[in-house]
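Student: A structural model of the following input is requested.
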Amino acid sequence: MTTREMTDGRFVRQANRFTDKITADGSSGYPAESGRYRLIVSYACPWAHRTMIVRSLLGLKEVINLAVVDPIRDEKGWRFPDRDPVTGASFVSELYLASDPEYQGRYTVPCVWDTRTRRLVTNDFPFITTMMETEFTDYLPTGAPDLYPVELRPEIDGLNELIYATVNNGVYRAGFATSQGAYDEAVEALFATFDRLEERLAGRRYLFGDAVTESDVRLYPTLARFDAVYNGHFKCNVRRLTDYPNLWGYARDLFSIPAFGDTTDFDQIKRHYYITQRNVNPSGVVPKGPLIDWSEPQDRAALTSG
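Tutor: As a prediction, the model looks like this:
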């Protein structure tokens, strides 16, 4: 089932095809090695955005190299602005078909290419970030943050499941719904979670206290796109992000961290969604707004862990 197929009007996301693991000890056949793997991303894609954030936060820019595709995707899928010098590909589809000539699904980012075996290791976006956090520890510089602390993993995993189902994927479930019931179900769950997160962030700086974790990384890309795209383009317009004092302040707080702000490209985000998704926006016209000041001061640092 592809990302555009529906069940009773409900959006169903395509399962990930490549799910091999990179491991610190090499037991998977793909050992964590500096310079071996190429992370393929788009600044427009929220799933890819989280991988760029983690790569930067952990100081892995010199360990895992990066290839960025053009934000405008056509019937051939994601394309490289110029032929990728490492893989030799012009389109991400070439990497998928080189890894599996029988592959017939959508060609998605993020994905990780192994320069040694010349095949895709994974396009399993939920686990690419935790793989970097847990399997590349030998390459982390002194002072690198622990985004996935062992003692918090059950709680982080639980919150991540909620965020994925109702927020990250929830906006797509609303935007691509083809029945009123499916749309209503998705939007109500989305804003119920926003309300819960607004309350959670009233007394703590980040989702788990004073330090950024994997949960913050997963939530942020949706927040960054919310008012610019999802509020109007995906009909998630019950409220705006800016209508939530705590969530909006929290989002700006994260944006002020270079790993988050420097990987947030609103121009590419808007052009991708409004030009590429003609089933939602047939004209391809990209709106000028909204005019939002993400650098507006916030005082989140004054909060205790709660």
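
Student: make it CA atoms for all contacts and neighbour counts henceforth
Tutor: OK.

Student: what helices or strands is the longest helix anywhere in the chain leaning on?
Tutor: Looking across the chain with DSSP state H, the single longest helix is helix 180-200. Secondary-structure packing of helix 180-200 (3 or more CA pairs under 8 Å, 6 or more residues apart in numbering; DSSP states H and E): helix 170-175, helix 245-255.

Student: ok and it relative to helix 245-255, angle-wise?
Tutor: 80 degrees (axes from the mean of the first three to the mean of the last three CA atoms, to 10 degrees).

Student: structure for this one too, so we can compare:
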Amino acid sequence: MSSEESGSYVHEGEAFDRDMRYIDTRITRDARDGYGVEPGRYRLIVARACPWAHRAVISRRLLGLEDVISMGIAGPVHDWRSWSFDLDPGGRDPVLGIERLREAYFRRVPDYPRGITVPAMVDTRDGAVVTNDFQQMTLDFATEWTAFQREGAPDLYPAGRREEIDELNRWMLHHVNNGVYRTGFAGSQAEYEKAYRDLWESLDVLEERLGRSRYLMGPSITEADVRLFPTLIRFDVVYFAHFKANRQPLFTLPNLWNYTKDLFATPGFGDTVDFQQIKEHYYVVQTDVNPTRIVPLGPDLSGLLEPHDRDRFESATWGAGTAPGPVAAAERVDPAHTPWGAASL
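Tutor: Model (predicted):
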């Protein structure tokens, strides 16, 4: 059982060390790992609270894979037995018929010894997890599922820039995406201060970078933006206070904040964010950080709806593609959990 599965995140005197060992089986066109690309065969299991799962939700929507890969959504609060499907009628995923995600893991590896994580791709034929490798998953959505992407799908991982994107993504993973966790789950003052300084130095680098182009790689959205947005959208809501990453709120950094507002207004990004589930997860589940389990009412998120200034840069948001269509009715976020549905959450 991993520390995250058991509910223990902070270890006294230690730095936070994320277990990055995942089921790395891939779903590919040539089925070289035994799993071929096939419409309707796989179910993507996510939780709207989780930033790693959020990437997969965004990628699937931008690429128009909703009718090809179904999606199950776990609730925001779980216990040591793993994510559960308490949002569904009867508390069971309607396709897989399971109450807890660990059932799908155990069908692949009995008594699976590591974290029961989202996102996870599950084979509906046998109900077993194929992969939970969130790093590779969205890259495969972009490159292996091209035959089934919607007409006008953007090229999120252009061949000529993959090395640059990979380098930036590796850096962001360690210093920003996981940097907030290293700050929040530090087990000593010294480890906290080290992680805090590294996180803010890295955010300052991104603030400067986003002063040169609309998106991280230039005028168009890429995989790098898909990976950064879930961290930024959670920053003022969770990481600033809950993880003590409190040098300053994100809204005081003009380039990062306007970039976040820009993406929030972009189809596929803001319409996949559920702020209430995000807050419930972090503040209720992580009891060694927040033992009272009190969920804060703030912050006021209405600023996300204000105009941004990112159109001052050269822009080709979708490259040679087009924006995705409306969110499917069954996958819409509850309006009450959004800035336009409530003045404050």
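
Student: tm score of chain vs chain?
Tutor: After superposition, the two chains reach a TM-score of 0.96 (TM-score structural alignment, normalised by the length of the first structure), with 305 aligned residues with a CA RMSD of 1.4 Å.

Student: quick one: the strands in the first structure?
Tutor: 6-7, 10-11, 37-41, 65-68, 111-114, 119-122 (DSSP state E).

Student: tabulate the ones you listed (a markdown table), appending mean neighbour count and distance to P282 of the first structure.
Tutor: Converted to a markdown table, these look like this (neighbours: other CA atoms under 10 Å; distance: least, CA to CA, whole Å):
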| stretch | mean neighbour count | distance to P282 of the first structure |
| --- | --- | --- |
| strand 6-7 | 14 | 20 |
| strand 10-11 | 24 | 19 |
| strand 37-41 | 23 | 26 |
| strand 65-68 | 17 | 26 |
| strand 111-114 | 22 | 29 |
| strand 119-122 | 21 | 33 |
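
Student: N237 of the first structure: which of those is closest?
Tutor: strand 10-11 (18.4 Å; CA to CA).

Student: matching residues in the second structure for the longest helix of the first structure?
Tutor: Alignment of helix 180-200 of the first structure against the second structure: residues 189-209, by TM-score structural alignment.

Student: what of stretch 211-227 of the first structure?
Tutor: With TM-score structural alignment as the criterion, stretch 211-227 of the first structure aligns to 220-236.

Student: any chance of the strands of the first structure in CSV, plus distance to S99 of the first structure?
Tutor: Output for the strands of the first structure, formatted as CSV (distance: least, CA to CA, whole Å):
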stretch, distance to S99 of the first structure
strand 6-7, 28
strand 10-11, 27
strand 37-41, 14
strand 65-68, 18
strand 111-114, 9
strand 119-122, 5
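
Student: which of those strands sits closest to Y103 of the first structure?
Tutor: Shortest distance between Y103 of the first structure and those, using CA to CA, is found for strand 119-122: 12.1 Å.

Student: mean deviation, the closest one versus the second structure?
Tutor: When the second structure is overlaid, strand 119-122 of the first structure sits 0.9 Å from its aligned residues on average, using mean CA distance after the TM-score superposition for the first structure.

Student: out of the helices and strands packed on helix 180-200 of the first structure, deepest packed?
Tutor: helix 170-175 (a mean of 25; mean count of other CA atoms under 10 Å).

Student: check what contacts that one and list those residues.
Tutor: 10-12, 164, 182-184, 186-187, 189-190, 230, 233-236, 280 (CA atoms under 8 Å, 6 or more residues apart in numbering).

Student: now the buried members of those.
Tutor: Among the contacts of helix 170-175 of the first structure, those buried by neighbour count (16 or more other CA atoms under 10 Å) are 10-12, 164, 182-183, 186-187, 189-190, 230, 233-236, 280.

Student: next, count neighbours for T252 of the second structure.
Tutor: Counted with other CA atoms under 10 Å, residues neighbouring T252 of the second structure total 10.

Student: mind checking what it lines up with in the first structure?
Tutor: T252 of the second structure maps onto D243 in the first structure, by TM-score structural alignment.

Student: please apply the same query to R150 of the second structure.
Tutor: By TM-score structural alignment, R150 of the second structure lines up with P141.

Student: what's the spacing between the alignment partner in the first structure of R32 of the second structure and Y37 of the first structure?
Tutor: Alignment note: R32 of the second structure maps to S27 in the first structure; criterion TM-score structural alignment. The gap separating S27 of the first structure from Y37 of the first structure is 16 Å, by CA to CA, to the nearest Å.

Student: so how far is Y250 of the first structure from the residue nearest the centre of the first structure?
Tutor: Per CA atoms, centre = their mean, the C-alpha nearest to the average position across the first structure is that of W47, at 2.4 Å. Separation of W47 of the first structure from Y250 of the first structure (CA to CA) stands at 20 Å.

Student: same thing with S93 of the first structure?
Tutor: As judged by CA to CA, S93 of the first structure and Y250 of the first structure stand 37 Å apart.

Student: one more: Y273 of the first structure?
Tutor: Y273 of the first structure is 24 Å from Y250 of the first structure, by CA to CA.

Student: cool, and D262 of the first structure?
Tutor: D262 of the first structure is 17 Å from Y250 of the first structure, by CA to CA.

Student: quick one: what's aligned to R116 of the first structure in the second structure?
Tutor: Using TM-score structural alignment, the partner of R116 of the first structure in the second structure is R125.

Student: excluding sequence neighbours, find me the nearest residue to that match.
Tutor: Counting by CA to CA, 6 or more residues apart in numbering, the nearest residue to R125 of the second structure once its immediate chain neighbours are dropped is R41, at 7.0 Å.

Student: helices along the stretch 151-300 of the second structure, start to end?
Tutor: According to DSSP state H, counting those that start in this stretch, the stretch 151-300 of the second structure carries its helices in the segments 162-172, 179-184, 189-209, 223-233, 254-264, 275-280.

Student: indicate which one of those helices is closest to M121 of the second structure.
Tutor: Closest of the helices of the stretch 151-300 of the second structure to M121 of the second structure is helix 223-233, at 18.2 Å (criterion: CA to CA).
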